[in-house]
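S.K.: quick one: sequence and predicted model below, then my questions.
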Amino acid sequence: MQEYLTKERLTSFIQAAFQEDVGEGDHSTLAAVPADQPGKAQLLIKEPGVIAGLELAKMIFHFHDPELQVETQVADGQTVGPGQIGFWVTGKAASILTTERLVLNCMQRMSGIATKTKAMHALIQHTNARLLDTRKTTPNFRMLEKWAVSIGGGKNHRFALYDMIMLKDNHIDFAGGISRAITAAKTYLQREELDLKIEIETRSLDEVREVMRVGGVDIIMLDNMDVPTMKEAVRMIGGRYETEASGGIDEQRIVPIAESGVDYISVGALTHHVKSLDISLKAVRSPQQTAD
């Protein structure tokens, strides 16, 4: 697992999600289903994609009811198709019903993200560029969205504001320019005794030249540049700094950008512009229930 996927964080997320969805009680289930009635359900996949969130689903089931048994039929990151079964879950029918929506909400979105990530990653496999996610995530769901990117073959960029310095255009403008922004960042890290990478955004070849003149950064972002400009920027940098292409990159633009020689390509659409995968949890009725 990624370093941000700690037991404490996952437990906290699941607990908050149940509080939001169940609150004082799942009255529909409490009213209709006897507490001790056994049940079985299957995760049915309805369209092609990449499955993600199976490990999380097991955590959710076991958090609510440790006696629920989950038998997975596929693995996170596996390509799946319509009609496939993702897992079987058996135990108290009431527990299955109460956990159903939380499991599906997480898995549908995570699988959609993993599916898009794998498709975009496949487009640039012939290059050395790596596909990155961004902080353009759903509040309080970032951990799972970045997990899904990782499952789909992408690389996680910084997790949050605290684990890297990224000087974007607004930071630079408010700071009074590239030189002042870099100098201030280096002074801050030294004063606070922090060991963080510094990335800086550039919008033109002139800004790339200025960053190289000032120095003291780890990554130069090439933001919203056309491919010829990006190629020239990569040539100018000459491997002295890592490079990241950014800015509205989609399936149509990613291949020539990857072929420009950049080290990384960040795509916000991996998490903010995806379609959830169509999957559902269906009860498996016993012969006795069918007869009734």
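M.R.: It's in. Numbering: from 1, shown residues only.
S.K.: CA atoms for contacts and neighbours, from now on please.
M.R.: Noted.
S.K.: run a quick neighbour tally on the residue lying closest to residue 158 once chain neighbours are set aside.
M.R.: Counting by C-alpha to C-alpha, 6 or more residues apart in numbering, residue 158 lies nearest to residue 164, which is 6.3 Å off, once chain neighbours are set aside. When neighbours are counted by other C-alpha atoms under 10 Å, residue 164 registers 16.
S.K.: one more: residue 200?
M.R.: By the other C-alpha under 10 Å criterion, the neighbourhood of residue 200 contains 25 residues.
S.K.: adding another structure so you can compare the two:
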Amino acid sequence: MHESVERLIQAALAEDIGSGDLTSQYFVPGDRRATGFIVARESGVLSGGEVAVEVFHRIDPSVEATLLVEDGSRIAEGAFLIKLEGPARSVLTAERTALNFLQRMSGVASATWQYVEAVKGTNASILDTRKTIPGWRYLDKLAVTHGGGVNHRMGLYDRVMVKDNHLVAEGRLEELQEAISNLKAEHPGVEVELEADSLEQVEAFLGLEGVDHLLLDNMTLGELRQAVELRGDRASPLLEASGGVTIDTVGGIAATGVDFISVGAITHSVRALDLALDFVKKE
């Protein structure tokens, strides 16, 4: 488990359980054992299975939580995802926290997969953004990969992204080149991305050295095609389309020839996948 996930599980359980699960303590006999399955109520892509299993084990190591479907798998409505056997109190105490992780991550993976399918047959890959739930970034981005997407930078430390708010003045190409060169000298493994709001900026930025990516912000399909033509056959910079991308527009954007399409919606406003725990009734 990534250390951020360890902390998140601990915080989630503390938030939910507090001083104790009073319902299970008073209404479920301590010696009762249970067998159940986490089941898909709708189709999608599974993500968070390993995290959910860890939640059950954190509550009670004696709970047997068996992942029946691997993360990243397409799942159909009615599919059995995790089998649970153990003390009924423990299973019930862990249920909601485990499902919260599983439903959120599966929702992200399922939404990502829809966008990936929509650009199939083109050269474009679907990128995530930093528009994630605070504290959840590692899991949100892991879920994106389970859906077939590609991770953008994890944070401010692993890629430079010079946006319009950083470029506060016109005609600073020399200063911009100097900053890029200094960064590359001190952090040679860090990639540089510049945001371009116009084709004039695209053309200007193509003349700079050390630029790995260009972010084409809120450009029309025609402008995107022209940006691809300006880039020509050179291997870099790679071109990323961004701004207002929806499932209805992403296919047309991909057809322009860009390399990446970033979609904030797959993490900042995704719907949780409908999953539930069903117990097996004893005869």
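M.R.: Thanks, I have the structure now. All of these numbers come straight from a predicted model, not from anything done at the bench.
S.K.: just to revisit the earlier point, ok, now how distant is the residue nearest to residue 158 of the first structure from residue 189 of the first structure?
M.R.: Counting by C-alpha to C-alpha, to the nearest Å, the gap from residue 164 of the first structure to residue 189 of the first structure is 11 Å.
S.K.: now do residue 231 of the first structure
M.R.: When residue 231 of the first structure is compared with residue 189 of the first structure (using C-alpha to C-alpha), they lie 31 Å apart.
S.K.: what does residue 139 of the first structure give?
M.R.: Remark: distance between residue 139 of the first structure and residue 189 of the first structure (C-alpha to C-alpha) = 27 Å.
S.K.: neighbour count: the two, which is higher?
M.R.: When residue 139 of the first structure and residue 189 are compared for neighbours, residue 189 comes out ahead with 15 against 8, by other C-alpha under 10 Å.
S.K.: which helix or which strand is home to the more buried one?
M.R.: With elements taken from DSSP states H and E, the one containing residue 189 of the first structure is helix 178-192.
S.K.: also residue 81 of the second structure?
M.R.: Secondary-structure element containing residue 81 of the second structure, defined by DSSP H and E: strand 80-87.
S.K.: next: residue 72 of the second structure.
M.R.: Secondary structure here is read from DSSP H and E; on that basis residue 72 of the second structure sits in neither a helix nor a strand.
S.K.: so residue 240 of the second structure belongs to a strand, correct?
M.R.: Yes - note on residue 240 of the second structure: a strand contains this position according to DSSP: H, G, I helix; E, B strand; the rest coil.
S.K.: looking at the first structure, name the residue matched to it.
M.R.: With TM-score structural alignment defining the correspondence, residue 240 of the second structure maps onto residue 244 in the first structure.
S.K.: can I assume its match is in contact with residue 267?
M.R.: No - judged on C-alpha atoms under 8 Å, residue 244 of the first structure makes no contact with residue 267 at a distance of 10.5 Å.
S.K.: ok, which stretches of the second structure are strands?
M.R.: Under the criterion DSSP state E, the second structure contains strands at 33-40, 44-45, 64-67, 74-75, 80-87, 125-127, 159-162, 191-196, 213-217, 238-242, 260-262, 275-279.
S.K.: now those as TSV including distance to residue 116 of the second structure?
M.R.: Compiled in TSV, these are given as follows (distance: least, C-alpha to C-alpha, whole Å):
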stretch	distance to residue 116 of the second structure
strand 33-40	22
strand 44-45	12
strand 64-67	25
strand 74-75	13
strand 80-87	23
strand 125-127	6
strand 159-162	23
strand 191-196	23
strand 213-217	19
strand 238-242	15
strand 260-262	10
strand 275-279	22
